[in-house]
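In: Give the three-dimensional model of this entry:
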Amino acid sequence: MKNCIIVIPVLDPNDAFTPYVKQLISEDFKSIIIVNDGSSNEKTQIFEKLDELPEVTVLTHAVNMGKGRALKNAFNYILNDSDLATQHGVITVDGDGQHKVSDVLKLCSELEEKSSSLLLGVRHFQEENVPWTSRMGNTITRHLFRLLYGKGLNDTQTGLRGISTDVLPDFAAIEGERYSYETNMLIVAVHKGLRLKEVPIATVYIEDNEESHFNPVKDSIEIYVLLFKNFFKFMSVSFTSFLIDISFFQLFLFILGFMTVGREIIIATILARAVSSFFNFSISHKWVFESKKRWNQTLFSYYGLVAVQALISGVSVYWLFQLTGIKEVILKVFVDAILFMISYRIQKLLIFKSHEK
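Out: Just a heads-up that it's a prediction; the model follows:
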């Protein structure tokens, strides 16, 4: 008996769905949870017959609630069942027949040996049968994910995933009701320091992916908003900090006008950054990065970064001022914009990152 639970969210399954489920049963999968996500009445008989099989449990949504909600409801069902919760893990499978049973078996074999893991069945997007929309969407998303979260993944939208049971609670109640939920799974996995492993699988697209219920506009927007959500929060706090910083920088330039130009710029930069950084640290710690580290664990490294940034900013502004003669405040805007992006990655991936396993 396979010690993996199969979860299949499905909306209006085709004629191949029942044989596919029976093939999974023939491979000794004894726990298969199917979530009928608001299918039409014409499909009721399919689910009724499947529910009669001892290996199958059918959960039903009266209306379509989205793939994310279907997966979360299945995960909660598993966690509330003492027998299911002892299995090695869960494998999520799309209901459109695009995941081969042999690949499901491959993920189950990997999952039985690993804990604290999220396994991803990775497709090859360079093959000729891949629709150009899927190839383009995956390329954009994986590059954005790497840029914003520092993790290189080849297939961010795969529906064939293996989740070890010990980390299932981490994914049972997170944000996302539709396809954006699967993106949020990756963000949570990176944030919590879970083991992410990519497992190559067959690339199957049936009739140019016509069976998919993915809305290219609505679902893509939700995914990209989710990807940028943390960055937008960082931008808003950083912009406010920048206004505080630039205002105090100008004030200190006025106060220190009796000094030499070089000393005036360096000291004004350091004093202004001391004021703005206290605001930035306080808000970033709990609201932007939602860090579970204690303040004393992040304060030293944060202000170390602030000191280095202030030094680089001050020296760069002074050097550019000597070279170009452009007004100091304008040069500071340019220099700090570059340091802004670098600072985001350092804070997210090093300073405020909580390593939870």
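In: rest of the way, CA atoms for contacts and neighbours
Out: Will do.
In: Tell me which helix or strand comes right after the biggest helix by length in the chain.
Out: The residue-count maximum for a helix in the chain (DSSP state H) belongs to helix 218-255. Downstream of helix 218-255, the next assigned helix or strand under DSSP states H and E is helix 261-283.
In: buried set for that next one?
Out: Using 16 or more other CA atoms under 10 Å as the burial criterion, the residues of helix 261-283 that qualify are 264-274, 276-277, 279-281, 283.
In: need the helices for the stretch 101-250 of the chain, in chain order.
Out: Applying DSSP state H, counting those that start in this stretch to the stretch 101-250 of the chain gives helices spanning 101-111, 132-149, 168-171, 180-191, 218-255.
In: Which stretch among those is buried most, on average?
Out: The highest average neighbour count among the helices of the stretch 101-250 of the chain, using mean count of other CA atoms under 10 Å, belongs to helix 180-191 at a mean of 20.
In: Check which helices and strands that helix sits against.
Out: Secondary-structure packing of helix 180-191 (3 or more CA pairs under 8 Å, 6 or more residues apart in numbering; DSSP states H and E): helix 67-79, helix 168-171, helix 218-255.
In: returning to that earlier point: could I get the helices of the stretch 101-250 of the chain in CSV, plus columns for distance to residue 19?
Out: As requested, the helices of the stretch 101-250 of the chain are exported to CSV (distance: least, CA to CA, whole Å):
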stretch, distance to residue 19
helix 101-111, 11
helix 132-149, 27
helix 168-171, 28
helix 180-191, 26
helix 218-255, 30
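In: I'd like to know which of those is closest to residue 118.
Out: helix 180-191 (7.4 Å; CA to CA).
In: Proceed likewise with the subsequent sequence, for comparison:
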Amino acid sequence: MPFKQFFKAHFVFIKFAASSLLSTAIDLAFFTLFIYFLEQPFPKMYIILATTIARIISSIVNYTLNKKVVFKENRQVKTAFVRYVLLSIIQMLLSGLLVTYFVKTILPYELITKILVDCSLFFLAFFVQKRFIFPPGEESSFKGQLTKK
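Out: Below you'll find the predicted structure:
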């Protein structure tokens, strides 16, 4: 498959990956910042708190990018936003709980552990957003992109 054809066929995923990388950078920066400030006052909950605050900030950026740039969804769809929030909450909880578990049992480095956990959640997030949050519909501008090869 020539590069141009490959790029065109996978353009939505490439945009999703770029959006996710930017959101991940924001998430990790805030996570690191809040780990620093919250570890002393909240020694048992600092990872969950840092994960929650950082994820809220990065999710706002990620939703906006995915809606407007990745999936080019221009309709005002409250259900998409609600689904995205639910997905973010599930991801946030999974990330926080898994990072806490792995830091306490296997790998005592919060940032490295968070990167590994969140990378594993990346593909799940793409599938869920593509199929359930921003599904291709008659009014969606990326409908034809997924079926062309």
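In: coming back round to it: how about the helices and strands packed on helix 180-191 of the first structure in CSV, adding distance to residue 287 of the first structure?
Out: Output for those, formatted as CSV (distance: least, CA to CA, whole Å):
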stretch, distance to residue 287 of the first structure
helix 67-79, 24
helix 168-171, 19
helix 218-255, 8
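In: Could you say which one of those comes nearest to residue 22 of the first structure?
Out: Evaluated over those, closeness to residue 22 of the first structure peaks at helix 67-79, with 19.6 Å, by CA to CA.
In: Find me the equivalent region of that closest one in the second structure.
Out: With TM-score structural alignment applied, helix 67-79 of the first structure matches no range in the second structure.
In: For that helix, what is the distance to the chain centroid?
Out: Distance of helix 67-79 of the first structure from the chain centroid (CA atoms, centre = their mean, to the nearest Å) equals 18 Å.
In: next one: stretch 329-347 of the first structure
Out: With CA atoms, centre = their mean as the basis, stretch 329-347 of the first structure stands 25 Å off its chain's centre.
In: Where in the second structure does that stretch fall?
Out: Counting by TM-score structural alignment, stretch 329-347 of the first structure sits on residues 111-129 of the second structure.
In: Just the buried residues of the matching stretch, please?
Out: Neighbour-count burial for stretch 111-129 of the second structure [16+ other CA under 10 Å]: 111, 113-114, 117-118, 122, 125-126, 129.
In: Which one of the residues you listed is nearest to residue 105 of the second structure?
Out: Closest to residue 105 of the second structure, out of all of those and judged by CA to CA, is residue 113, at 11.2 Å.
In: Touching, the closest one and residue 105? I think so.
Out: No - applying CA atoms under 8 Å, one finds residue 113 of the second structure not in contact with residue 105, separated by 11.2 Å.
In: can you pull the contacts of the residue nearest in space to the middle of the second structure?
Out: Taking CA atoms, centre = their mean, the centroid of the second structure lies closest to residue 20, which sits 5.6 Å from it. Neighbouring residues of residue 20 of the second structure by CA atoms under 8 Å, 6 or more residues apart in numbering: 62, 122.
In: what does the one 10 residues further on give?
Out: With contacts defined as CA under 8 Å, 6+ apart, the neighbours of residue 30 of the second structure are 50, 53-54.
In: what stretch of the first structure lies opposite stretch 45-54 of the second structure in the alignment?
Out: Using TM-score structural alignment, stretch 45-54 of the second structure pairs with 263-272 in the first structure.
In: Give me the mean distance between that stretch and the second structure.
Out: Mean deviation of stretch 263-272 of the first structure relative to the second structure after superposition (mean CA distance after the TM-score superposition for the first structure): 0.4 Å.
In: now the aligned partner of residue 25 of the second structure in the first structure: how far from residue 276 of the first structure?
Out: The alignment partner of residue 25 of the second structure in the first structure, by TM-score structural alignment, is residue 243. From residue 243 of the first structure over to residue 276 of the first structure the distance is 8 Å, taken as CA to CA, to the nearest Å.
In: and if you look at residue 137 of the first structure?
Out: As defined by CA to CA, residue 137 of the first structure lies at a distance of 38 Å from residue 276 of the first structure.
In: go on, residue 266 of the first structure?
Out: Taking CA to CA, one finds residue 266 of the first structure at 16 Å from residue 276 of the first structure.
In: Also residue 219 of the first structure?
Out: According to CA to CA, residue 219 of the first structure stands 37 Å off from residue 276 of the first structure.
In: Also residue 327 of the first structure?
Out: Computed as CA to CA, the residue 327 of the first structure to residue 276 of the first structure distance reads 21 Å.
In: Also residue 237 of the first structure?
Out: Using CA to CA, one gets 10 Å for the distance from residue 237 of the first structure to residue 276 of the first structure.
In: so who does the equivalent of residue 233 of the first structure over in the second structure touch?
Out: With TM-score structural alignment as the criterion, residue 233 of the first structure lines up with residue 15 in the second structure. Contacts for residue 15 of the second structure (CA under 8 Å, 6+ apart) come out as 69-70.
In: do that again at 7 Å, thanks
Out: Applying CA atoms under 7 Å, 6 or more residues apart in numbering to residue 15 of the second structure gives the contacts residue 70.
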